[in-house]
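Q: Provided below are the primary sequence and the corresponding predicted coordinates.
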Amino acid sequence: MLSTTVTPSEKRQALRAGLASGTLQRFPGAFTPLTAPLIQQLGFEGVYISGAVMAAELGLPDIGLTTLTEVAQRGREISRMTDLPTLIDADTGFGEAMNVARAVHELEDAGVSGLHLEDQVNPKRCGHLDGKEVVSLDRAVQRIAAAVSARRDADLVIMARTDIRGVRGLDAAKDRAKALEAAGADAIFPEAMASLEEFAAIREAVQVPILANMTEFGKSALFTHQQLQDVGVNIAIHPVSLLRIAMGAIERELQGLRDTGTLDGAVERMQTRARLYELNDYAAYSAFDEGVFDFEVPGAEPR
């Protein structure tokens, strides 16, 4: 009730253990806090919190317009709803080294298990769009070094994302991944890999875990979890998938409502009231409330 009883420290340790396990860690993206317990109940290893989704929910494009306050608040809302580790998108760190340091503190306090910082120039673009620019190697390394230096919990996972593959090619991505690892990154997020062979090349280039972004309509094919594990990927995220599924369904049913004047035909496709109450633990709240109202102060005279 109210929030998970698993501490942030325990969840961070679980994330590190999962990344070291040799089994691919599957992190669907939660687009609302209510989707986090559903991800947990269906047996996934963790929950991803996408910057693109946070922007979309605010009606904004994914170009770095969300603020640290907004991101930390969403991280807190989602992380409290699940026993699973959460990985959050921290974009470019909301500024330079000191801003990155503050972002790490705010996201630690929000209870996330890990965060990733990218090497794009501001204003950033979606990682699977053309026209991106990346910062210099020195600037990219400084961001990661600042994050590593600032964290207070040594188990918080600091992941380095590089978008350089789409700008300068695979060899540049391997070189940058090595430099980011040397700067202290706990894991590498190579964005917009074109093939399984490219993931394998990054795997060979670094010793730390690597992430695969399985976003729809992107540069990467939607490889299966088994294919990714076979080439040494440690964690796969599906960042915007649940939002896309939900928004597609919402649009279809709204069209039906407009055309027929009723949603009666859509009820069978809806989540039931009972299932909603299961996910938000309605019974526990009711039991707590009843216990408070039934509580009697020992020795007090009845009124």
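A: Structure received.
Q: can we go C-alpha only for contacts and neighbour counts from here?
A: Fine.
Q: where exactly do the helices run in this protein?
A: Taking DSSP state H as the criterion, the chain contains helices spanning 8-19, 35-41, 51-57, 68-79, 97-110, 137-150, 165-168, 170-182, 196-205, 225-230, 241-260, 273-279, 282-294.
Q: Please compare the first structure with the one that follows:
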Amino acid sequence: MLPHRSASVASVAPNTRETLSNLIQSNELTYLMEAHDGLSAAIAARAGFRGLWASGLSISSSLGYRDANEASWTQVVDVVERMADASSLPILVDGDSGFGNFNNARLLAAKLQQRGASGVCLEDKGFPKMNSFVGNRHPLADSDEFSGRLKAVKDTVPDMVLVARIEALIAGYGLDEALVRADAYAEAGADAILIHSRKSDAGEILDFARQWADKLPIVIVPTKYYQTPVSAYREAKISTVIWANHNMRAAISAMRATCGRILAEESIAGVEPEVATLEEVFGLLNYDELSAAEDRYLPKRA
């Protein structure tokens, strides 16, 4: 693993020395781009993003599972390792609800740190969880029990960024419950609060930000309220915006179109100008380094 990681680090942008904590604590609005494997991580790094979101939905989808804890935590950890190998950007991992109680959550966090993650985000639901945009069954965890999960993670990996994701608005409990939970999670050791909404406008998110009054950095995921201009987030002093699943969704659209055309046309001639060249693939994964290493380490040919 280590030679590949070293080679990949040399191939990405120089901003990779930033830490996730610096990004989230920054006074500037920060963007984290979704990635779900090594290739998408490398692409996001080349595009200029400064940090990555290892999306539970996207990782599950890429593995052929539903975002309902059907993929195991060990499978998620393996994918995160590939992302870290392919990019030296800091990675915030979608840890769902921690895959169980406090013990599962701290084990997950420790393994993620070993594999190259910079932070983990835990949501205040039970296990198994369902994707927040599917159906209406989203029972919340008891806030005291969930605070114990957060404390266990912080005690186990104190230098890892811990984001507490509040699902009270998703579950229909309203702003007051979200604020009460945010206070409890801040006291439990969270470094930032992710407030989530499934509405098509950002009203309740901005209301939360006003009442929260910048006690801890706020992270948001505007998948549903995507038409809100980012200027509104800057005015509300939002810390971090996660573009949470768009690499995966773009890949689905592109692959579906390509498969359809090749099948219909019985040829790749029509799609060839529209897909990435092999040279681009080789460049993303730093084949030049491997070629140079072969010249250095393998016997010279007669």
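A: Everything's here; your move. The model shown is predicted, which means the values in this text are computed figures rather than measured ones.
Q: related to what we said a few turns ago, any chance of the helices of structure 1 in JSON lines with mean neighbour count and distance to Arg26 of structure 1 as columns?
A: Compiled in JSON lines, the helices of structure 1 are given as follows (neighbours: other Cα atoms under 10 Å; distance: least, Cα to Cα, whole Å):
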{"stretch": "helix 8-19", "mean neighbour count": "20", "distance to Arg26 of structure 1": "10"}
{"stretch": "helix 35-41", "mean neighbour count": "20", "distance to Arg26 of structure 1": "10"}
{"stretch": "helix 51-57", "mean neighbour count": "20", "distance to Arg26 of structure 1": "18"}
{"stretch": "helix 68-79", "mean neighbour count": "21", "distance to Arg26 of structure 1": "16"}
{"stretch": "helix 97-110", "mean neighbour count": "20", "distance to Arg26 of structure 1": "21"}
{"stretch": "helix 137-150", "mean neighbour count": "20", "distance to Arg26 of structure 1": "24"}
{"stretch": "helix 165-168", "mean neighbour count": "17", "distance to Arg26 of structure 1": "23"}
{"stretch": "helix 170-182", "mean neighbour count": "20", "distance to Arg26 of structure 1": "22"}
{"stretch": "helix 196-205", "mean neighbour count": "18", "distance to Arg26 of structure 1": "16"}
{"stretch": "helix 225-230", "mean neighbour count": "15", "distance to Arg26 of structure 1": "8"}
{"stretch": "helix 241-260", "mean neighbour count": "13", "distance to Arg26 of structure 1": "13"}
{"stretch": "helix 273-279", "mean neighbour count": "11", "distance to Arg26 of structure 1": "20"}
{"stretch": "helix 282-294", "mean neighbour count": "11", "distance to Arg26 of structure 1": "28"}
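Q: Structure 2: which residue goes with Gln229 of structure 1?
A: When structure 2 is aligned by TM-score structural alignment, the residue opposite Gln229 of structure 1 is Arg234.
Q: Identify the residues contacting the residue lying closest to that match once chain neighbours are set aside.
A: In space, Arg234 of structure 2 comes closest to Leu29 once its chain neighbours are excluded; the distance is 6.4 Å by Cα to Cα, 6 or more residues apart in numbering. Contact criterion Cα atoms under 8 Å, 6 or more residues apart in numbering gives Tyr233, Arg234, Lys237, Ile238, Ser239, Thr240, Val241 as the residues in contact with Leu29 of structure 2.
Q: Repeat the analysis, applying 10 Å as the threshold.
A: Under the criterion of Cα atoms under 10 Å, 6 or more residues apart in numbering, the contact partners of Leu29 of structure 2 comprise Leu23, Val219, Val230, Ser231, Tyr233, Arg234, Lys237, Ile238, Ser239, Thr240, Val241.
Q: didn't the fifth one look like it was pressed against Tyr225?
A: Okay, so that is Tyr233 of structure 2. No. Tyr233 of structure 2 lies out of contact with Tyr225 (Cα atoms under 10 Å); the separation is 11.8 Å.
Q: Now the common contact residues for the two.
A: Common contacts of Tyr233 of structure 2 and Tyr225 (Cα under 10 Å, 6+ apart): Ala202, Ile205.
Q: nearest to Gly127 of structure 1, of the helices of structure 1?
A: Each of these has some distance to Gly127 of structure 1 by Cα to Cα; the shortest is helix 165-168, at 8.4 Å.
Q: Quick one: list the elements packing against the closest one.
A: On a contact count with 3 or more Cα pairs under 10 Å, 6 or more residues apart in numbering; DSSP states H and E, helix 165-168 of structure 1 meets helix 170-182.
Q: rewinding a little: for the residue nearest to Arg234 of structure 2, what is the corresponding residue in structure 1?
A: Under the alignment defined by TM-score structural alignment, Leu29 of structure 2 is paired with Leu24 of structure 1.
Q: To which residue of structure 1 is Met248 of structure 2 aligned?
A: Checking TM-score structural alignment: Met248 of structure 2 goes with Leu243.
Q: Could you find the counterpart of Arg165 of structure 1 in structure 2?
A: For Arg165 of structure 1, the residue aligned by TM-score structural alignment is Leu169.
Q: Now do the same contact list for that match.
A: Contacts of Leu169 of structure 2 by Cα under 10 Å, 6+ apart are Leu175, Asp176, Glu177, Ala178, Ile195, His196, Ser197, Arg198, Lys199, Glu204, Ile205.
Q: Which position in structure 1 pairs with Ile43 of structure 2?
A: Taking TM-score structural alignment as the criterion, the aligned counterpart of Ile43 of structure 2 in structure 1 is Leu38.
Q: again with Asp155 of structure 2
A: Asp155 of structure 2 maps onto Ser149 in structure 1, with residues paired by TM-score structural alignment.
Q: Would you quantify the distance from the closest residue in space to its match that isn't next to it in sequence to Leu68 of structure 1?
A: Closest residue in space to Ser149 of structure 1, ignoring its immediate chain neighbours: Ala101 at 7.7 Å, by Cα to Cα, 6+ apart. Summarising the geometry, the distance separating Ala101 of structure 1 from Leu68 of structure 1, computed by Cα to Cα, to the nearest Å, is 12 Å.
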